[in-house]
Structures are given as structure tokens and as C-alpha cells.
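Participant: pasting the sequence and the predicted model now:
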Amino acid sequence: MRRFVVEADGGSRGNPGPAGYGAVVRDGDTGRILAEAAEFIGHATNNVAEYKGLIAGLRAAREIDPDASVDVRMDSKLVVEQMSGRWKIKHPDMQPLAAEAREVFPRGRVRYSWIPREKNKEADRLANEAMDAGKAGRQWEPRPAVASGPAAAPAAEEPLETAAPKAGWAAPADLGTPTTLVLLRHGETHLTPEKRFSGSGGTDPELSEKGRWQAERAAEALAARGSVQAVVASPMRRTRQTAETVAARLGLDVRYEEGLREVDFGAWEGLTFAEARERYPEDLTAWLGSTKVRPTGGGESFATLTHRVGVARDKVLARYPGKTVLVVSHVSPIKTLVRLALGAPPDALYRMELSAASLCAVQYYADGNASLRLLNDTGHLR
């Protein structure tokens, strides 16, 4: 059984007053941060915010692996003692929140312990970020920075990423069988040859005739290799069609993962790069210069994409340890998985070529190390 550590906190500026919570989920063995959550919740007390942070942290852990055990660590003596069953919950505002927290994981799989505030800095930071965002009238967003251990602290100017640590020559020799993710980009749609923005906020096109041919060739190549044991895919139409073609050849079912969908390009959906630059020159320049900038019209930043793709990756790794899994997705999520495996900076996304129906492969080891084995292989399409 996999073990997680959830660190959660909440705060209220006024008690009651403007309130927010923060929570992080760590790998129980390595201390690496796997997920984070934060939210401004309006006018509330400290205790309500702390309970909501607990619930968010537990839910984030369940999203990664619903079969895991969880150690919850909080600097709220009240919440720890009440959830441990040693103190009665008398306040009517606390009772439904405690009941909600108990429903996230089965009884007996969550343990609670108190920690001093100075050891709960990450959750406290997130809670304050959420309150600051609420004060500014905006939503909280994750910040990108590699976090690889319990003492890792993100640089102030970079967001937190759920990134795999870099592999090294000094890694232990006996790490068991790695989990291999074979990354397949979907086949072409009618938008692909024209190089138009085609994300999760557009028309969700289906495969073109050429795209269906590409999916068949990928299916033949993967069947010939004979190593794929599971298929996971983005739920968008083009990835569903590609994944179902391959899975039918392999005799496997397809499991869909929302976190693998393409980034939302907002108002740029359906435009070529040149058209987007002509219509939104300042917005496009800002987007290219920072992973925290969203496309025009409320699209999705690459920082947000990185966070959800990292969570989706960890869910797949937790579900299929030691197996070879075909992951059918899109340009941006696959490039993000490759970048995180390499420990490369965010702008590395712009330095990769990823053709329609191409294959990449990354292996993940028990100590958290990752190794890129294949990039943009299109030999099966020749």
C-alpha cells in the first residue's frame, strides 16, 4: 500500500475574516511533493479554514491513489485531537466538516499527528497565497519549482511543479522493475497540418482519414512490441479514437484520465500562430515569456497544465507499478511529461518536436528517478 503525508493549514485574517486554506501531499517514502491545493473561501474562522484545508489535502491524495494510507500532519491541535477521536466536536460548524473529512478515505487508513507551525510552512504558505489572491479579487494558481524532498523550498519567483527528480549515476542499482510510460500523441485532425491551436477549449475535432491511418500504424507497431499492459488516455475525441484503435489491437480496455487533456488555448483556439500574433500580439508575447500567463480569453497557463499533468502521471504510476502503460495524449501534456522527467526548465517545451502519432517513452524507478528512453519516434509511420 502506498503511503502519503498530507500537510494542511488554514487561516483567517480577523477570525472570523477573509480566510483561505492550503495543503500539500507528499510521497511518504521520499517526502517529494506530489500535489498541492489552496483556495480563498471568503469570510470564515480559522477552524473552518483548517478543516477545509484538511479535506482538500485528503481529496488530493485520493485523486493520486484511492487505495493509499495517509498520515495527516497539522499544527492545529484542535483538528488533530478532534479527528483522532480524543476530543468531542461540539461546534455546529465543525461537525459537518469533520464528517466530510472522514468520508474521503475508509476508516483506519488515515492517522493524525500534531506538528509545530515551523514544520508546516508549505501549507501555511499556500493558505496565505490563497488569502492574498482573494484580497486581489482573483483565483489562486499553483506556482512552478522542482520539489524533490521534505526540505525542498520553491524559489519565490517560480511555481511549484510536481516534477520527478533527475536521474543520476549514483542511483541504487537494485530498484526493482521500473514503470514505463509509452507516450503516444494522437493522430492528425483536420487542424493538425495547418498548425492551428487545438486545445481542450475548442471544437474537439475527430481524427482525419490520415489520422486514422496513423492510429492503425501505431497499433501495429505496439502490438509487434508486445509489452503494453494497460492503456490510459485523455478523454478528448481524437485521443479516444487513437487509444481505442490501439487498445482493440492489443485486447485491452482504455482508462480515461482527465488530467491528460490538452491545454485550453482560450481565444486562440482554431487560429494559426501567425493569426494569434496578429490579433493578440501583446498577449502572445507575454504567454511565450512566462508559464504563469494564460492565453487570451481565460485559457490555461502552462503552470496549471504542469500541475495537473504531474498529478495525472502520479496516479498512473500508483495504479500500475512495474508495468508498461500506453498513455495517449496531446502535444503539451506529453512534452510536459518529458520535460519533468529530464528536470528541464519550462522553456524546454518550445525546443521539442512532437509529430502526430509519434512515440516517446519514460521509465520511472522506485526511488523517484526518471529516465527518458525514446523521443518523437515516427518509424512506424514510414
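Facilitator: Looks like it arrived, so ask away. Everything numeric here is computed off the predicted structure, so don't read it as measured data. Numbering: from 1, shown residues only.

Participant: drop to CA atoms for contacts and neighbour counts, all remaining ones
Facilitator: OK.

Participant: show me what contacts Ala23?
Facilitator: 6-9, 36-38, 53-54, 56-57, 122-123, 126-127 (Cα atoms under 8 Å, 6 or more residues apart in numbering).

Participant: just the ones in helices from the residues you listed, please.
Facilitator: The helices, defined by DSSP state H, take in Gly53, Leu54, Ala56, Gly57, Glu122, Ala123, Leu126, Ala127 from those.

Participant: contacts only, for the last one.
Facilitator: By Cα under 8 Å, 6+ apart, the residues touching Ala127 are Asp9, Gly10, Gly11, Gly20, Tyr21, Gly22, Ala23, Ala38, Glu39, Phe40.

Participant: how about a cut-off of 7 Å?
Facilitator: Neighbouring residues of Ala127 by Cα atoms under 7 Å, 6 or more residues apart in numbering: Asp9, Gly10, Gly11, Gly20, Tyr21, Gly22, Ala38.

Participant: dump those residues to a markdown table, plus neighbour count and distance to Glu282.
Facilitator: Formatted as a markdown table, these follow (neighbours: other Cα atoms under 10 Å; distance: Cα to Cα, whole Å):
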| residue | neighbour count | distance to Glu282 |
| --- | --- | --- |
| Asp9 | 33 | 38 |
| Gly10 | 33 | 37 |
| Gly11 | 27 | 37 |
| Gly20 | 34 | 33 |
| Tyr21 | 34 | 34 |
| Gly22 | 31 | 33 |
| Ala38 | 30 | 30 |
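
Participant: export these to CSV and append columns for distance to Leu342.
Facilitator: As requested, these are exported to CSV (distance: Cα to Cα, whole Å):
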residue, distance to Leu342
Asp9, 32
Gly10, 34
Gly11, 37
Gly20, 34
Tyr21, 32
Gly22, 28
Ala38, 27
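
Participant: end to end, how far does stretch 24-43 reach?
Facilitator: Terminal residues of stretch 24-43 are spaced 23 Å apart (Cα to Cα, to the nearest Å).

Participant: try this one next to it:
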Amino acid sequence: MKTYDSPDEYDFKRIEEHWRDYWREQGFFKADMQNPSRKFYYLNMFPYPSGEMHVGHGRNWLIGDAFCRYLIMLGYNVLNPMGYDAFGLPAENAAIEHGIHPKTWTYKNIETFRRQFRQWGVEFDWDREIATCDPEYYKWNQWIFIQFFKKGLAYRKAALVNWCPGCDTVLANEQVIDGKCERCGSEVEKRNLTQWFFKITQYAQELLDDLDKLEHWPERVKIMQRNWIGRSEGAMIRFPIDGHDEVLEVFTTRPDTLYGATFMVLAPEHPLVEQITVAEKKHAINEYVAHALAEGEIKRARADREKTGVFTGAYAINPATKQKIPIWVADYVLMGYGTGAIMAVPAHDQRDFEFARTFNLPIVPV
């Protein structure tokens, strides 16, 4: 074996290029799909191709590359594909900034990513490279959606969204920074627009049952999946609203505590807020709703937040006790969970208890 007395004698560039080309030509990183023994599937998070890679990318993929090489040396048949999360505002923002079409910008950056990966010596099974903006890829997303639609599991309904009047588009929660659009800085509004939804509750139990069939999945991953599915068992209870034809419907996992329900709480986005609020409470309610919607659901859902709310002036009838109980609006209730309304049982729920203490509402143990 040849040795070198000093680093100056070692031609890093020439030697690294030689071995990178040799590994690629020999197909060392291609998965053998006909070989069923010692299979290992490694999938790293796909990057946004919105510019050039930086040291953060290097940390992510160099570690993954080292791990896959280690497995290959142990005799594993490793499938390590590569892809690019190429749709969305990051690519659009960069294209607008540089004055070119998003498609041109995106594919140019993908080519740059490939070159940088190869310069680093990071290898994948390049025959399995994808880009989410490629019609050959996203046609399968469309196909899956069509199957949901045919089975009656995809439906449309009106829902509040983040709307940027400057960009004239809907924004994800992550794209709203302190109530402003991350792209143009405009004040983000809440608009009620028709959206597509999946009836996850229709197949949640099937998803949970099938997790038990995944014998080789780590238990911690299966627990994460169960928590994400978030299936709850309970009952839907209908509360008449005093002086109105409307009925307030709530989902509860504890119908046995109905006798302890001493007030109701609506999410600020709930459609009944506008319908049942009495005239003298309109101004306060409107101000509160506007403020709550600007906060974002992640912040609103924090358990350590001070409980705030406004009384609508309307009352529901507890179907168990036949007593009138006040209907409040509070930001700790989220429209995306259940029906966007709760029966508050402060003696048996910590958040309801804190709200009741704040506003001096009755607490009745069951």
C-alpha cells in the first residue's frame, strides 16, 4: 500500500473523483429488488429545491450516507431513494425573487443538488429519484384522491382558511408569522372558503387495527401513529338553544358527566357565534373573534395559556338537568376538534375548571 509523507502529496480531488465514479459505475448503491434477503429501506426527508444546499443539508445526508454504506458493508440489500419536495411557496418565492418561472427554477436547482451530492460523495439509488412536481409522480396522488372520492371518503365543506390579500392565495399556518404573510408581509385574514376534507373517522379503526400487523415496526413509531390517528370514542349530544331554532351539537368522551355541564363554549370560528350572539355583545364578540383568529391554533391550544372568553348572551338547555346554561366563546376550543363546541364540565376537566374559576362559573361534581 502506498503511503504519503505529507498531505500535500495526496491528491484528494483526483482520488475522490476516481472512487466516486467507480462506485457509481459498479452500481454499489442500486437496490437488487430480486434479492429477498436482508432488505433495508432507508428514506431521508426530501429537501426543498429552492436554492443551493448548505451545511445543514450536508449534516442530514452525510450521516444518512454513512449509515447506508455501513449497512451495505454488513451485507444488507439497501434501498435508499432520493426525491425533492418541489411544490409550494418556497419554490414560488425563490422564483419570484429571481424573476423566472417556478418550473425552470426548480429543475435547475434539482440539477444543482445532484451535482453537489456527487461532489460530496453522497450516493443514492439514482434510478429511484423523484420530484413531487413531476406529473409522473403526482398523477398517483390524484389517483389516490379519486379512489377516496369514489368511496365517499372525500367531501367538500366551507372552512376558515388563512388568506393573504397581497398574494391572493391561501396560506398554511406555518406561512403565517405574527399574523402576517411570510412572503409579502400583508396582514393575513380569515376567510370562509370551500375546502376538501377526508372522512378519517370512517376508517380510523381500520388504520389502528392494521398497526398491529406491522411486526417489525418499532413500538414508539406505532404509538406515534396511534396518537396521530387520535380516534376517540364517545357520544354526540344535542343542546337546544333558548329562544332559537338552532341546536348546539357537541362530541364528548364523557357523556356520563352531562349532569355537571354548567356552561357551553364555542370556538371563535363556530358558525353559531354570529347567529346567537345578542346585540349588546356583538362588538365584544367580534373583537375577541378577530384577535383569536390572528393567534393561530398552535398558540391557542397551549395548556399553560391564560383562559379568556366572552359571553354571547345566549343560553343552551342542559338536556339532563333542563337548566339554562350560558354559551361562551373562548379560544381554547378549536374548530378542528369534534364539532368546535364543548359542554364544559369544570369539576372534571382542567381547562374547563380554569375557565370557570376565571369567570366565576358554577362547578358541579358528578
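Facilitator: Arrived safely. Here the structure is a predicted model, which is why all the values come from computation and not from measurement.

Participant: tell me how the two chains score on TM-score.
Facilitator: After superposition, the two chains reach a TM-score (TM-score structural alignment, normalised by the length of structure 2) of 0.23; 148 aligned residues with a Cα RMSD of 7.3 Å.

Participant: tell me the two of the contacts of Ala127 of structure 1 that are most distant?
Facilitator: Pairwise distances across the contacts of Ala127 of structure 1 (Cα to Cα) peak at 11.3 Å, for the pair Gly11 and Ala38.

Participant: what touches both of the two?
Facilitator: Tyr21, Ala127.

Participant: and which of the contacts of Ala23 of structure 1 is nearest Asp27 of structure 1?
Facilitator: Val6 (9.0 Å).

Participant: wait, that closest one touches Arg62, no?
Facilitator: No - using Cα atoms under 7 Å, Val6 of structure 1 is not in contact with Arg62, being 10.8 Å away.

Participant: and the gap between Ala158 of structure 2 and Glu189 of structure 2?
Facilitator: Using Cα to Cα, one gets 16 Å for the distance from Ala158 of structure 2 to Glu189 of structure 2.

Participant: which one of the contacts of Ala23 of structure 1 is nearest to Val72 of structure 1?
Facilitator: Closest to Val72 of structure 1, out of all of those and judged by Cα to Cα, is Val6, at 4.7 Å.

Participant: name the helices or strands packed onto the helix or strand containing Val327 of structure 1?
Facilitator: Per DSSP states H and E: Val327 of structure 1 is located in strand 324-329. Using 3 or more Cα pairs under 7 Å, 6 or more residues apart in numbering; DSSP states H and E, the elements in contact with strand 324-329 of structure 1 are strand 179-185, strand 230-233, helix 237-250.

Participant: what's the first helix or strand after that strand?
Facilitator: Per DSSP H and E, the helix or strand that comes after strand 324-329 of structure 1 is helix 331-342.

Participant: tell me which other helices or strands the helix or strand that that next one is followed by touches.
Facilitator: Moving toward the C-terminus from helix 331-342 of structure 1, the next helix or strand (DSSP H and E) is strand 359-364. With contacts taken as 3+ Cα pairs under 7 Å, 6+ apart, strand 359-364 of structure 1 sits against strand 179-185, strand 370-377.

Participant: ranking those strands by burial, who's on top?
Facilitator: Comparing those by mean neighbour count (mean count of other Cα atoms under 10 Å), strand 179-185 comes out on top with a mean of 26.

Participant: what is the neighbour count of Ile276 of structure 2?
Facilitator: Neighbours of Ile276 of structure 2 under the rule other Cα atoms under 10 Å: 19.

Participant: quick check: chain neighbours aside, which residue is closest to it?
Facilitator: Nearest non-adjacent residue to Ile276 of structure 2, counting by Cα to Cα, 6 or more residues apart in numbering: Ala314, 6.2 Å away.

Participant: re the thing from before, so which of Val6 and Arg62 of structure 1 has more stuff around it?
Facilitator: Taking other Cα under 10 Å, Val6 of structure 1 and Arg62 do not tie; Val6 has more neighbours (29 against 19).

Participant: can you name the residues that contact that one?
Facilitator: Taking Cα under 7 Å, 6+ apart, we find Val6 of structure 1 in contact with Ala23, Val24, Val25, Arg26, Gly57, Leu58, Val70, Asp71, Val72, Arg73.

Participant: do that again at 8 Å, thanks
Facilitator: Contacts for Val6 of structure 1 (Cα under 8 Å, 6+ apart) come out as Ala23, Val24, Val25, Arg26, Leu54, Gly57, Leu58, Ala61, Val70, Asp71, Val72, Arg73.

Participant: part of a strand, is the third one?
Facilitator: Looking back up the chat, that one is Val25 of structure 1. Yes - checked against DSSP: H, G, I helix; E, B strand; the rest coil, Val25 of structure 1 lies within a strand.

Participant: so it sits against Ala60, correct?
Facilitator: Yes - at 7.1 Å, Val25 of structure 1 counts as touching Ala60 under the criterion of Cα atoms under 8 Å.
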